[in-house]
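# Sequence isn't available, so here's the structure alone:
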């Protein structure tokens, strides 16, 4: 039986890059008002050293973990295209849920300033 190399490394890196961009986008949207001082001119600098690293590290790590676990769970059960599609769907769902949770967290941290913008 001939073993074909799976493109999981390249696709995993692509998933990580997309998740990194999503994490940065979530942070910019959610934390922007707090960093700019939109609420009575008060700036919350902890958004820079707590939430920013958390979103930039956790979103890609958890999304790539979802990608890898899905691929590993289906490795001996399905063919490569099905595994890739399932891993992509799981990663997209994970990223969407984590992005939503990040926005909800930042909305609470910034004090609901997002409703005004």
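Sure, I can see it. Because the structure is predicted, anything quoted here is derived from the model rather than measured. Numbering: from 1, shown residues only.

# only C-alpha atoms for contact and neighbour calcs from this point on.
Fine.

# For residue 46, grab the count of nearby residues.
When counting by other CA atoms under 10 Å, one arrives at 12 neighbours for residue 46.

# cool, and residue 31?
The criterion is other CA under 10 Å. On that basis, residue 31 has 26 neighbouring residues.

# Which strand or helix spans residue 21?
Of the helices and strands defined by DSSP states H and E, residue 21 is found in helix 8-36.

# Show me what secondary structure element comes after that helix.
helix 46.

# gap between that next one and the chain center?
Once both centres are worked out by CA atoms, centre = their mean, to the nearest Å, helix 46 turns out to sit 20 Å from its chain's centre.

# before we go on, here's another structure to hold up against the first:
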């Protein structure tokens, strides 16, 4: 996997060859030099291996995350933005959303809890 300005596999613990990538697309974001890349791997095992290295890659300026369906993205962002005083971090693994609260307890967000998060009000933006 060759990522722009990263040196390719040099930052990954595992070596990824082009035969292990099913589809790779670059999404252009405006006039900036930074682009998002979407990669679909041949195996879930390789995808999970790369996802588990997210913290290592983040230190090098590469941010990696799972793809979201629209409902999951809305719930993810609701958890991340609506209760910032009670939720310290939010992440996903295999399509399941987790969060860590202020007491450092990890909670799995079940589908039955989605509506609760969606019904919370969005925080007010400060006036400019």
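It's in. Note that this is a predicted model, so its numbers are computed, not measured.

# overall similarity of the pair, as a TM-score.
Their TM-score after superposition, calculated using TM-score structural alignment, normalised by the length of the first structure, is reported as 0.24; 44 aligned residues with a CA RMSD of 4.2 Å.

# quick one on the thing from earlier: mind checking how far the helix holding residue 21 of the first structure is from the chain centre?
Between the centre of helix 8-36 of the first structure and the centre of its host chain there is 6 Å, according to CA atoms, centre = their mean.

# packing partners for it?
The contact analysis (3 or more CA pairs under 8 Å, 6 or more residues apart in numbering; DSSP states H and E) places helix 8-36 of the first structure against helix 52-74, helix 80-110.

# Only the buried residues of the last one, if you could.
Within helix 80-110 of the first structure, the residues that qualify as buried are 80, 83-84, 86-88, 90-92, 94-96, 98-99, 102-103, 106-107, 109-110, counting by 16 or more other CA atoms under 10 Å.

# the inter-axis angle of it versus helix 52-74?
Using axes from the mean of the first three to the mean of the last three CA atoms, to 10 degrees, the inter-axis angle of helix 80-110 of the first structure relative to helix 52-74 is 150 degrees.

# For the helices and strands packed on helix 8-36 of the first structure, please prepare a markdown table with the additional fields distance to residue 19 of the first structure.
Shown next, in a markdown table, are those (distance: least, CA to CA, whole Å):
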| stretch | distance to residue 19 of the first structure |
| --- | --- |
| helix 52-74 | 5 |
| helix 80-110 | 7 |
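
# Of those helices, which is nearest residue 12 of the first structure?
Between residue 12 of the first structure and these, the tightest spacing by CA to CA is seen for helix 52-74, at 6.3 Å.

# what's next to that closest one, contact-wise?
The set of residues that contact helix 52-74 of the first structure without belonging to it, under CA atoms under 8 Å, 6 or more residues apart in numbering, is 12, 15-20, 22-24, 26-27, 83-84, 86-88, 90-92, 94-95, 98-99, 102.

# Relative to the whole chain's centre, how far out is that helix?
8 Å.

# by how many degrees do that helix and helix 8-36 diverge?
Using the same axes, to 10 degrees, helix 52-74 of the first structure lies at 150 degrees relative to helix 8-36.

# Next, the buried residues of helix 52-74 of the first structure.
When neighbours are counted by 16+ other CA under 10 Å, the buried residues of helix 52-74 of the first structure are found to be 52, 55-68, 70-71, 74.

# cool, stretch 22-30 of the second structure as well?
Residues of stretch 22-30 of the second structure include none that count as buried (16+ other CA under 10 Å).

# Next, find the distance separating the residue nearest to residue 30 of the first structure when sequence neighbours are not counted from residue 70 of the first structure.
With CA to CA, 6 or more residues apart in numbering as the measure, residue 106 is the residue that lies nearest to residue 30 of the first structure, at 5.3 Å, once sequence neighbours are left out. Distance from residue 106 of the first structure to residue 70 of the first structure, counting by CA to CA, to the nearest Å: 29 Å.
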